[in-house]
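Asks: coords please:
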Amino acid sequence: MARLAIERRSMAVLSAGHGVNDLAAGAIPALLPFLVIQRHLSYASAAGLILAFTIASSIGQPAFGHLVDRSTRAGLMPAGILTSGVGIALTGVVPGYSLTFLAAVLCGVGVAAYHPEAARFANYVSGARRATGISVFSVGGGIGFALGPATITPLVLAFHLPGTAFMVLPSLVMVVLLLVEIPRLERFRLAPPVMDRREGQRLREGWAPFARLVAVAILRQVVYYALLAFAPLYFVRVFLASPARANLVLTAMLAAGALGTLAAGRLADRLGRKTALAGALALVAVLVGIFTVSNQLVAAVVMIAAGAAIVGTFTTALVMGQEYLPANLGLASGLALGLPDGVGGISAPLLGAVADHAGLRTALQVSALVAVVAVGLALTLRKAATSSSDGALAREHA
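Replies: Alright, predicted model coming up:
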C-alpha cells in the first residue's frame, strides 16, 4: 500500500534544496535596480537578464525531466544547486553585459537541473496528500526565492556588485547535505505501474488538458515576471524609493508567496484544483490593477498580497500537471515549471519595451489583463481521471 502521510525527513531535504536553488533565482530581479543605476542599463536590457535566466531554465527543465523519466538521475540535484550558485555568484563579478548575460544563463541551467528530479521525488514522498506535500516542497523554493533579494541586497550595498560572489556559499553547504541524503531518498522511488489498454488510453488523453494547463501557467508567468521586473522599478522611478527599500518590498512579496504556497496546497486538496487555481488568478488580476492606481503604502500591501496569490498557483499547477501525466512525472514537472518560465522570460523584455515607451504603469496594467485571460482558460480545465494504480504502487523501501 502507498504511504498516506508525507515522509517528513525526505521532504525537508528536498524542500531545503529547493530553497537554496531558488535563492539564486530570487536574487536576479533584486539586482536589476542596481544594474540600471550602476551600469546604466535600459529597462529592456535589464529585463533581458531575466530572459537569459528563464530561457535557459525553460529549455532545460523539460529536457532534464525527459531524462529523469528514462532513469533516475539523483545526482542532478546537487549538480543543479552548485551550477545555479556559481551562476549568480558570477553575475555581479564579470565585466560587461554579455558576460553578465551568460552568468544568468548558467544560473538558469542550474535551476533547470534541480527541479524535475526533485519534484518527482517530492511526489513520491508525499503519499496520498499530493497537493499538500508538493506545497511543502514548493514553499522551500518560495522561501529561498524570497531570501534572494534579502541576501544579495546587503552584499551589493557592502561590497558593490562583486559582492554577489558570496552567493555561492549556501550552494556549497547544500550540495554536501544532498550528497549525504541521496542514498536514503533513492529508497522512496515508486515501482513502475503495470498498465492495461484502458489505463494507457487514459494517460494519452491527459495530454490535451495538460496542454491547456501549461497555457494557463504561461499566462500566469507573464504576470509574475512583470511583477518581479517592474514592481521594484515602479517603487524606484514612480515613488522615488531607494533600491534597498524597493527590494525590501520585493522580499516581503516573495515571503508572502511562501505562505500562499502552503495555503494553496491545502485549499487545492479541499476545494479542488481548478477552483483554487482560477480563484487565485482572479485575485491577482484585481490586485495588480489596484497596484497601478495606489500610493506607495497601499501599493506595498497590494504587492505583498499579489505575491501570496500568484506564487500559490505554482503548487496547484504542478500537482495538476503530475496528475494529468502520472506516467511522466519528470517531464510533466519540467514542462509545467519550465516552459511557462521561458515564455514569461520572453514577455519581460517585451513589456520592458512597453515600459520604456508608455511607462511602467501601462506595462503593469497590460499584465493585469493577461491575468484575466488566464482565469478564463483555467475555468476550462477538467479534473484528472483517477488512475487504477493510484495509491497502490509499492515503494521499493517498504
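
Asks: when you work out contacts or count neighbours from here on, use the C-alpha atoms and nothing else.
Replies: OK.

Asks: how many neighbouring residues does residue 348 have?
Replies: 32 (other CA atoms under 10 Å).

Asks: now name the helix or strand holding it.
Replies: Assigned by DSSP states H and E, residue 348 falls within helix 329-358.

Asks: what comes up buried for that helix?
Replies: Neighbour-count burial for helix 329-358 flags 329-355 (criterion: 16 or more other CA atoms under 10 Å).

Asks: other SSEs contacting whichever helix or strand comes after that helix?
Replies: Downstream of helix 329-358, the first helix or strand assigned by DSSP H and E is helix 360-378. Helix 360-378 sits against helix 207-237, helix 273-291, helix 329-358, with contacts defined as 3 or more CA pairs under 8 Å, 6 or more residues apart in numbering; DSSP states H and E.

Asks: here's the other one to compare against:
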Amino acid sequence: KSLAQSIFQVGGNGGSALGPLLAAIIVLPFGQHSISWFALAALLAALIMVRLGAWYKARLAYIAVHKQRNPTLNNDISKRAKYWALFILVMLVFSKYFYTSCITSYFTFFLIDKFGVSVQTSQLCLFVFLAAFAIGTVAGGMLGDKFGRKYVIWFSILGAAPFALAMPFANLAWTIIFTFLSGLIIASAFSSIVVYATDLMPDKVGLIAGIFFGLMFGLGGLGSAFFGWLADKTSIEFIFRVSALLPLLGIIAGFLPNTQKKK
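Replies: Just a heads-up that it's a prediction; the model follows:
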C-alpha cells in the first residue's frame, strides 16, 4: 500500500523537482512565454485520466460486491485512540509541509543572499532538494511496507531534524548536502502517513485521503505565506533557523498506535 501511494506521489514530486531545472534551462533563456508549452503535459495527463477513470469505476464496482476484511490490520484500536492518532498525524503533516514550503519557496533567495550565487545556480541547488524529495517518496513507501508505517513516519520527520538544524550554519557545499539529506528523509513520511490513516479508518478511505492531501497543499501555501511575512520582518537566514525546529515535532510519532498486526 505504501509503495503504491508513493508511486502516485512521485509523479507530483518529480514534476516539482523538474520545475526549477526547466526554469534554469528553458524559461530563463527563452522567456516566460515558453511556459505555455508545458500545458501539453497537462493535456496528455487528462487523456490518460479518462481511461483510468473507466478502469477505476469498474474496480469500485467489484470491491462493492466482493467486500473483504483485511486480516493484517489491528482492529482493537478504540475510537478515541484513532482520533488521537489522526490529530498526531495532522501535527506531523503541519511540521513537514511548513518546513518544506520554506525550502521550496525561499531556498534560492537564501543561497543568493548568503553565498552570492547566480539565479541559475540557485535553481539547480533547489533541484537537488526536490530530486531528493522525489527519491525519498519512493524509498519511504517501500520501507513503510517492510518495517511498518509508524516507524517510517517517526524516523522520517525526526530524522531530518539534525540536517535541518545544521544547514543554516554550514558553508555552500555542506548546505547542499544537508538540504539533500533532509529532503530525502522527510519526504519518506507522507505516503506512510496517508496509508496509516486509511488503515485507522478503512471504511473512509476517500475522506481520509481528501483530508490529508488537502492539508498537504493548504499547509504548504500557508507556510509559504507565513515565512514570507516573517522574512520581511526579520531576514531570510532567520526563517531558515526557525523552520529547522519544525522536524523536532516528529518525536510525537512515538505515541501512534500500531495499525498493523505483528507477523
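
Asks: including distance to residue 33 of the first structure, could the helices and strands packed on helix 360-378 of the first structure go into TSV?
Replies: Putting those into TSV (distance: least, CA to CA, whole Å) gives the following:
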stretch	distance to residue 33 of the first structure
helix 207-237	7
helix 273-291	19
helix 329-358	13
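
Asks: contact partners for the equivalent of residue 212 of the second structure over in the first structure?
Replies: Residue 212 of the second structure maps onto residue 336 in the first structure when the alignment is built from TM-score structural alignment. For residue 336 of the first structure, the contact set (CA atoms under 8 Å, 6 or more residues apart in numbering) comprises 213, 214, 217, 317, 318, 321.

Asks: let's have these in JSON lines, adding neighbour count and distance to residue 100 of the first structure.
Replies: Shown next, in JSON lines, are the contacts of residue 336 of the first structure (neighbours: other CA atoms under 10 Å; distance: CA to CA, whole Å):
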{"residue": "213", "neighbour count": "24", "distance to residue 100 of the first structure": "33"}
{"residue": "214", "neighbour count": "22", "distance to residue 100 of the first structure": "30"}
{"residue": "217", "neighbour count": "28", "distance to residue 100 of the first structure": "28"}
{"residue": "317", "neighbour count": "25", "distance to residue 100 of the first structure": "32"}
{"residue": "318", "neighbour count": "26", "distance to residue 100 of the first structure": "31"}
{"residue": "321", "neighbour count": "28", "distance to residue 100 of the first structure": "33"}
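
Asks: still on that earlier bit, and the helix holding residue 348 of the first structure, how far from the second structure on average?
Replies: After superposition onto the second structure, helix 329-358 of the first structure sits on average 2.1 Å from its aligned residues (mean CA distance after the TM-score superposition for the first structure).

Asks: quick one: the aligned partner of residue 85 of the second structure in the first structure and residue 107 of the first structure, what's the gap?
Replies: Under the alignment (TM-score structural alignment), residue 85 of the second structure pairs with residue 209 in the first structure. For residue 209 of the first structure, the distance to residue 107 of the first structure equals 31 Å [CA to CA, to the nearest Å].

Asks: ranges for the strands of the stretch 51-200 of the first structure?
Replies: Under the criterion DSSP state E, counting those that start in this stretch, the stretch 51-200 of the first structure contains no strands.

Asks: tell me the centre residue of the second structure?
Replies: Taking CA atoms, centre = their mean as the criterion, residue 187 is the residue nearest the geometric centre of the second structure, at 4.9 Å.

Asks: map that one onto the first structure.
Replies: Applying TM-score structural alignment, one finds that residue 187 of the second structure aligns to residue 311 in the first structure.

Asks: can you give me the end-to-end distance of stretch 234-247 of the second structure?
Replies: 21 Å.

Asks: buried set for that stretch?
Replies: Using 16+ other CA under 10 Å as the test for burial, stretch 234-247 of the second structure gives 236, 237, 239, 240, 241, 242, 243, 244, 246, 247.

Asks: and the residues you listed as JSON lines, adding distance to residue 112 of the second structure?
Replies: Shown next, in JSON lines, are these (distance: CA to CA, whole Å):
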{"residue": "236", "distance to residue 112 of the second structure": "10"}
{"residue": "237", "distance to residue 112 of the second structure": "11"}
{"residue": "239", "distance to residue 112 of the second structure": "15"}
{"residue": "240", "distance to residue 112 of the second structure": "14"}
{"residue": "241", "distance to residue 112 of the second structure": "17"}
{"residue": "242", "distance to residue 112 of the second structure": "19"}
{"residue": "243", "distance to residue 112 of the second structure": "18"}
{"residue": "244", "distance to residue 112 of the second structure": "19"}
{"residue": "246", "distance to residue 112 of the second structure": "24"}
{"residue": "247", "distance to residue 112 of the second structure": "25"}
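
Asks: going by distance to residue 52 of the second structure, which of the residues you listed wins?
Replies: Using CA to CA, the shortest approach to residue 52 of the second structure within these belongs to residue 247, at 36.4 Å.

Asks: and residue 188 of the second structure, how far is that from residue 207 of the second structure?
Replies: Distance from residue 188 of the second structure to residue 207 of the second structure, by CA to CA: 22 Å.

Asks: can you map out the helices along the first structure?
Replies: Assigned helices in the first structure, in chain order: 8-38, 43-70, 76-91, 97-125, 130-159, 168-185, 197-205, 207-237, 243-271, 273-291, 296-324, 329-358, 360-378 (criterion: DSSP state H).

Asks: need those in a markdown table (columns: distance to residue 385 of the first structure).
Replies: As requested, the helices of the first structure are exported to a markdown table (distance: least, CA to CA, whole Å):
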| stretch | distance to residue 385 of the first structure |
| --- | --- |
| helix 8-38 | 26 |
| helix 43-70 | 21 |
| helix 76-91 | 30 |
| helix 97-125 | 17 |
| helix 130-159 | 15 |
| helix 168-185 | 28 |
| helix 197-205 | 7 |
| helix 207-237 | 11 |
| helix 243-271 | 15 |
| helix 273-291 | 13 |
| helix 296-324 | 8 |
| helix 329-358 | 15 |
| helix 360-378 | 17 |
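
Asks: go through those and name the closest to residue 191 of the first structure.
Replies: Nearest to residue 191 of the first structure, of the helices of the first structure and by CA to CA, is helix 97-125 at 10.3 Å.

Asks: which secondary structure elements does that closest one contact?
Replies: Checking 3+ CA pairs under 8 Å, 6+ apart, helix 97-125 of the first structure ends up next to helix 8-38, helix 43-70, helix 76-91, helix 130-159, helix 329-358.
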